[in-house]
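Participant: predicted model and sequence follow; I will ask about them next.
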Amino acid sequence: MEKNMLVYAMSSRERLEILSSHYNDYKEDNVSKWLSRRSLCTEELFELSLKEQKISREKFNLAIKTLDENDIMALNKANKKKNWYQKAMEIFGDEYLYLKEPEIIDFAYAFRPFLNYMKNEMEKVELADFTISENAGFLIHLAEEFVQIASKTLVYDLHEQKKKYEFEGKTSKERFVYYMKKRFGSKASIINFYEEYPVLLRLLTERVLFHVDNYKQFIKAIQQSLPELRDKFSIMEPYQVTEISVGAGDSHGRGKTVVLFNLNGQEFVFKYKDLEIGERFNKFLDYLEKRIGKKFYKIKRITNEKYCIEEFISNRECKTEDEIIKYYHRFGEYVALAYLLCGNDFHYENVIAHGEFPVLIDIETLIQNDSPIKRADNPYVKLSEKKYSSVLSTALLPFKAYENRIEPLAEGEVKGKGINISAFDGSKQKSPYKGLSLINENTDQVKFQYTEFELNGSNNIPILNGAEVNAEQYKSEVVKGFEDICQYFCKNTDEIISVIEDIFSNVVVRNVIKTTQKYVDMIWYGYHPKCMRDYLEREKLFENLWAFEYKNKSAILPEIKDLLLDDVPIFFNNTSSCDLITSDKLIIPNYYQKTAIERVKERILKFDEKEYKYQKLRLELSLGIYKMQKEPLKLGATIDEAVKNIVDIIYRRASFDKARKFIAFEDFLYELDGTLDYDALKIELYDGLSGVYLFILYYAQNNTSPQVEILKYALEKSIFKMPKKKEKNYIISAYDGKYSVLYPLYHKYKLEKKEEDLELAENLLADIAEEVNQNTRADWVNGVSALIQVLLGYYELTKRKHFLDKAEMLSEIWDKEKIVLCGFAHGFSGVIYAAYSLYRATGNEKYFDRVERYLELENKCFDGEVWKDLRKGKKSVSYWCHGTIGIGLTRLYLLKNGFDNDQVRADLLNCVDNVINMEFEEPGICHGNMGRFLFLKEVQNSEMISVATRKKINVLLSSMVKNILDNGIKINSFDKKCVLGLMTGITGIGYGLLGEIESSIPNILSLDR
């Protein structure tokens, strides 16, 4: 192996060590070229990276120079002295290896010199006092790891070789075997391959050396621990290790992972780390058992400074229903303990259902320090941080992860769905996005392709009578267990803090400063063939990490060092220290502002009744069992007073940045999947910032005060801005996503005539045609219909035809998605409304035809009194969204604008009669009395309604207003904070009442212009 290509496996620092002695006054500018390449690392961050590496810009400029012949000669001479290079020579030196041919030839054929070396080195390790019946687990793990590292390069190389010459063989499999034999069959050919991909050679060589060393450490640890294994687990001689399985975890610290093994019939887990924290946690559980009579399962383990051996915790079946109840009660206790002890990362793989006991099998992430991520002075960010530092941070409770992956969506999935990786429910689930997978393996058509996949279930669901139980019916027990621990902590704060300080001080824990998935993604990107040809390409890729928003970026260099070795970076912290410890035990001093034990003490001291209620809210929302509670709210004796008080409520609920430039609100909202959450409001019109702004915009027309000005300004700064270029909009709707600002922006432009507002609207819409996709919906709220109505408003106001063109483009979705429901928000009526508006704007008969067709389809669902709600398990209602208010709104619009039809008249009368005689519990617009009020106001002066009915409506409207003023409303609230949103909250009440004062305010039910 003498070719000079192997110098490209040298790092920039290694190159610099040699080149610096050959160049005194190097002038060519390589750094500018380096910085001009696409990267998240700005020049400022690049300079910071050089400072952290203790290298000057001039020296780095030399290190990355294009190598000439003299450079290569000098570097090659130095490279040959490197340990990995010499070991590679040794690994490929076994001539006998190339004479043997395996029965099956797959990608592992390319690694047989490395596997052979590993096997030989393992055989050299002498065993004392115990035997191993089968140690192939280490070899299997090595082969699987090498396939993962090299598969991108092998696929690329196969197809490159196909371009150069014709593969022999009648079948695709035969041609694959031909390629593998030709490329890897002889010593000369396999060396030639790795000379073309020198970084791959270095990486595989370094990794096999790690694995050999780890095997030796494992054997030594077993030997050293035999006396303790005998005493603690009653294991008697002769000792025999069997059933070794390697790789039950990520690779950290030079290839170290989890090893499962069997010793004399007992199963164990071996970890290459000190887990003293596990013993400390057991001690704390002992304390709780004595003080409050609880019973926990405590893992038996042997700890050492370099390793830990634990009993294997199996997914053991429960014997009775009572054991299931106890399991979930204890699960709730663990939620409280994990939160109060500042623990995280207890996801679905880290909890085992062991009979009546949930067992935390990876306890190393207790007593965690503060997040190292730098947070902007932004109220939205602060509210999000509050949410995700709650009980949700433990990962024990259901939550969505990986919501914004860049991979293609799986069939029928929508952006933002995410995956549930919590320990509460580890059942098998389909991934909402596709994964890059090898297809056509072991053929000459092998390639990577995005395919749908499922995530395997875990072992955290209790089993009864041979079947996994349904956790739904036991959620209340989780809450009870949570309450028990929280109440004990609240009543015994001083004692608890003293005990925690005594038990958990001065112990090393793992720190998760970045999600493992982010690291895994970077490692996967680093397998690109380009990165396997030149080490500088891997350095350039991992340079992107400098853009990550850490408060202290000193951890980035150790991260990159680990990634270059193909390890997931890992960090540690002594709970009584502010320092961070790297994978190779280097100290980053004063990484944190306070110690982890101080953080735990602060959390417990602040855990009062108010904080308990908030964490319980998070728990119940996550479990999907929280029931919103209605609280009475007096608004005022007059309409003016009531509206002003609502504005005051909104102002008091606002969170601002220091400059009061941006605004956010914490409130109840429904996610795309229909689940209720309590979160920072997004920009949405339906129940978000855009809806609040629309109300404040019209209120501010005739009501000025410092509060109103601050609200209006901060809302405008928060919602009227272009999204970042990297963001892709997957929601085409006037109520949700980035287009939800268009309706309030239309009214701002209409009232204030600022050209910048119209320009923003046009910029927002610039890429809408490209953003329409297979998941774009047709209905009013979740789809294009309301947005079409908004675009027609812009067209009517500005006479700019591109607004009309975009509206017509969006109408094509009506041909692609079948409408199957009745009603306005999600059914026929909403599309009818928008289609008739398009007909009026264009005169195109196809829109008129759709109106007639959908009227006929919707009326097939009329049962003589109301239109059926075709949703599963739903009854007919009178709401704006799914019932007679919305249907009547559409019929009224048709009749007012020339669609004179007896059936439509009859429909309207049926709707009006139903709405008059129906009263709701909810006060809001979408499902409540304000929606009823606004609809009847629209009908109030219609000639289609009899005089008697109009009188009845007038009386009813007056009565509704009087009732609000005299008695107030009952509205969903938490901790005396009512729901805010436009369509379901207090903003909608204010908007409706404001319409009684300001005649110019548009009807929100149909996004009036």
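Facilitator: Nice, I can see it.
Participant: please count neighbours and contacts with C-alpha atoms only from this point.
Facilitator: Fine.
Participant: distance check, the residue nearest to E43 when sequence neighbours are not counted against E44.
Facilitator: Spatial nearest neighbour of E43, chain neighbours left out: L35 (6.8 Å); criterion: C-alpha to C-alpha, 6 or more residues apart in numbering. To E44, L35 is 11 Å away according to C-alpha to C-alpha, to the nearest Å.
Participant: tell me which of those two has more neighbours.
Facilitator: Remark: of L35 and E44, L35 carries more neighbours, 14 against 8, as counted by other C-alpha atoms under 10 Å.
Participant: what secondary structure does the residue nearest to E43 sit in?
Facilitator: Secondary structure, DSSP: H, G, I helix; E, B strand; the rest coil: L35 is helix.
Participant: relative to R57, how far out is it?
Facilitator: With C-alpha to C-alpha as the criterion, L35 and R57 are 12 Å apart.
Participant: now swap in N511 and tell me
Facilitator: 32 Å.
Participant: which of those two has more residues huddled nearby?
Facilitator: Between N511 and R57, counting by other C-alpha under 10 Å, N511 is the more crowded of the two (25 against 14).
Participant: got the contact list for that one?
Facilitator: 365, 368-369, 570-573 (C-alpha atoms under 8 Å, 6 or more residues apart in numbering).
Participant: could you dump the residues you listed to TSV with secondary structure, neighbour count and distance to G691?
Facilitator: Formatted as TSV, the contacts of N511 follow (DSSP: H, G, I helix; E, B strand; the rest coil; neighbours: other C-alpha atoms under 10 Å; distance: C-alpha to C-alpha, whole Å):
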residue	secondary structure	neighbour count	distance to G691
T365	coil	23	41
Q368	coil	25	39
N369	coil	27	38
I570	coil	21	44
F571	strand	22	44
F572	strand	21	46
N573	strand	26	46
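Participant: tell me which of those residues is nearest to Q707?
Facilitator: N369 (38.3 Å; C-alpha to C-alpha).
Participant: for that closest one, which non-adjacent residue is closest in space?
Facilitator: N369's closest residue in space is A596 (C-alpha to C-alpha, 6+ apart), at 4.4 Å.
Participant: and here is the other one:
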Amino acid sequence: MTVQAPYLVKESFNTIPFVEILLSYSKNGSTISDLGLETLLNNKLEQKLLEELSFVAEVTLQSELDNFTANGNIDFDEFIEKMIVSLPIDYPVLDRILKVKANNFLNHIRNIFIRFIKDAKNIESVFNLSNIKIVDIDVSLGDGHNGEGTSLVFLSDGTKLIYKPRNIGITTSYNSFVDWVNLKLKADLRTFKVLDCKNYGWIEFVNYEEVSSEKELREYYHKAGILLAVTLLLGSKDCHHENIIASGRNPVLIDHETIIQPYFNDKSFRSWDDQFKIPPFSVLESVLIVNQDTGAPLDIVGYGVKGNIEVTELEKKIINPNTLNSKRTTRFATRRIVNKNIPEYSGEYIFANDYKEHFIKGFTSAYDMFLHSKNELRSASSPLELFKNNEVRYVWRPTFVYFRILKYMRAASFMSSYETYNSKLYDLLSKAFKGENRYNFGYILNFETSQMLNGDIPIFNLGSQDAFLSGSGETKLFEYSCLENISYRINLLSENHKKEQLDYISKWLSVEIM
């Protein structure tokens, strides 16, 4: 294979569909090996990049292979050589996405190392470490944007840190607010060590740990109830099962970018909450708990649903990769939806249903404290003042919605033309807008389209006091900014409002999947 000769396929890469074609992208220009990493880490990161490129390209390349064999061709090497030459011409959209992803991935890894070296002394001081270096990286945490996503960094002394390529001031504010809650309730909800470097930051890693006694389980679910009340007051969103860690006797919210949110109330857009009939200003907004009356999916619930441990789904997978017999087939696959978000005791997952009174007592104690602290929460010395000027990530659509659209858009017919790709993407995204009102949100659709054209999940950022998104010309989009939303919630606090929330909680605690 003359075209492919410079690229030797490592044996560990042979299971990655169409790897020989994709190597021409992973080794285009600077490569991971240029970073001077240890061989094992270099191979691991290169494999991760190739897997991501394969996920994007496999539908189109399998379609091409099917056509190739249907025309009577029997030389797989000939197919590889042909596609390396023709892919950029026949599939310019796919070619762009692969190039952008490969370049962004390399920049992401380079940034982690450069920033770690620059911050080493501060990292050692904040996290009580000494003489450390990076020995491994897991880059598969969280949603990527511009090639950069949350990553788990393993250090030479066994310590693990979370690297976030975004402003993490919101985590510092959350820590301080939880400290205030702890003081008021004489509790000890867990907070995080944080090194805020403005445009990025380093955060203490939270280990999943089993509970060691029933006493710890009671404490765990008491704290879980308190945390639910905290998310209610703050207007939190997106606290799904991947954002909760059961760390011994502590339920821990590990992603704080959506811990405060603005309030959107424009009925010309069908939001997630509208679609699933989630009551506004309720404990159901955060997705920590669910109510079957709403129709929200049970497989993403932060605190889980008893008995709902795994789901069986249809998935498409390539078999016999990198051979002429490669096929994309549909099969049943099991996906775990309970793991680190539910405490484990004596080898079994223990759900809140078995500790209802402790959960409800925790929620009620926090709610009552907020209710009796209204004046303090509204005052100039309020702990909520800490959230001023924070950068917030806004959940315009749930991330899994974007992911499903990106999966659908991998078809060869979309990858062959920018016009076709953009038109279909616009059509899919605009369905959430009602009638002519979609034109009022053109800047949002344009932003989403431009990001997804790079294979990214769109991320919207705004200030905690902003009622608009960047790009909107400062046209008011939200009825309440993040801080106004919290203020409105403080005013709502009452015995009747509490009773409504307890009813939602009781309905969730009665749900059980057999």
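Facilitator: Here it is on my side, so go on. Worth saying up front: this structure is predicted, and the values here are computed from it rather than measured.
Participant: hang on, the earlier thing: and of the contacts of N511 of structure 1, the nearest to G466 of structure 1?
Facilitator: Using C-alpha to C-alpha, those come closest to G466 of structure 1 at T365, 32.5 Å.
Participant: now do the aligned residue in structure 2 for the closest one against N28 of structure 2, distance only.
Facilitator: Aligned by TM-score structural alignment, T365 of structure 1 pairs with T258 of structure 2. The gap separating T258 of structure 2 from N28 of structure 2 is 36 Å, by C-alpha to C-alpha.
Participant: now the aligned residue in structure 2 for E559 of structure 1: which helix or strand?
Facilitator: Here E559 of structure 1 is matched to E448 in structure 2, going by TM-score structural alignment. Assigning secondary structure by DSSP states H and E places E448 of structure 2 in helix 442-452.
Participant: count the neighbours of E755 of structure 1 for me.
Facilitator: Other residues close to E755 of structure 1 by other C-alpha under 10 Å number 10.
Participant: ok, the closest residue to it other than its chain neighbours - contacts?
Facilitator: Closest residue to E755 of structure 1 apart from its sequence neighbours, by C-alpha to C-alpha, 6+ apart: Y749 at 7.5 Å. By C-alpha under 8 Å, 6+ apart, Y749 of structure 1 lies in contact with 755, 757-758.
Participant: quick revisit: which other helices and strands contact the helix holding E448 of structure 2?
Facilitator: The helices and strands touching helix 442-452 of structure 2, judged by 3 or more C-alpha pairs under 8 Å, 6 or more residues apart in numbering; DSSP states H and E, are helix 418-430.
Participant: what comes up buried for the helix it packs on?
Facilitator: 421-422, 425-426, 429-430 (16 or more other C-alpha atoms under 10 Å).
Participant: pick out the most distant pair among these.
Facilitator: Y421 and S430 (14.1 Å).
Participant: give me the neighbour count for the counterpart of K220 of structure 1 in structure 2.
Facilitator: Matched by TM-score structural alignment, K220 of structure 1 corresponds to I114 in structure 2. The local packing count at I114 of structure 2 equals 11, with neighbours defined by other C-alpha under 10 Å.
Participant: before we move on, back to that, distance to R375 of structure 1 added to the contacts of N511 of structure 1, as CSV?
Facilitator: Shown next, in CSV, are the contacts of N511 of structure 1 (distance: C-alpha to C-alpha, whole Å):
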residue, distance to R375 of structure 1
T365, 22
Q368, 18
N369, 16
I570, 22
F571, 21
F572, 22
N573, 22
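Participant: tell me the one among these nearest to G418 of structure 1.
Facilitator: Closest approach to G418 of structure 1 among these (C-alpha to C-alpha): T365, at 23.5 Å.
Participant: wait, the closest one touches Y339, no?
Facilitator: No: using C-alpha atoms under 8 Å, T365 of structure 1 is not in contact with Y339; the gap is 11.3 Å.
Participant: please enumerate the strands of the stretch 1-150 of structure 1.
Facilitator: 130-132 (DSSP state E, counting those that start in this stretch).
Participant: ignore the last one, the stretch 251-400 of structure 1
Facilitator: 259-263, 266-271, 301-303, 308-311, 351-354, 357-360, 400-401.
Participant: let's have those in CSV, adding distance to Y854 of structure 1.
Facilitator: Listed next are the strands of the stretch 251-400 of structure 1 as CSV, based on distance: least, C-alpha to C-alpha, whole Å:
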stretch, distance to Y854 of structure 1
strand 259-263, 63
strand 266-271, 64
strand 301-303, 69
strand 308-311, 65
strand 351-354, 52
strand 357-360, 54
strand 400-401, 37
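Participant: would you reformat those strands as TSV and include distance to N972 of structure 1 and mean neighbour count?
Facilitator: Putting these into TSV (distance: least, C-alpha to C-alpha, whole Å; neighbours: other C-alpha atoms under 10 Å) gives the following:
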stretch	distance to N972 of structure 1	mean neighbour count
strand 259-263	52	20
strand 266-271	50	19
strand 301-303	50	20
strand 308-311	49	20
strand 351-354	36	24
strand 357-360	35	25
strand 400-401	25	15
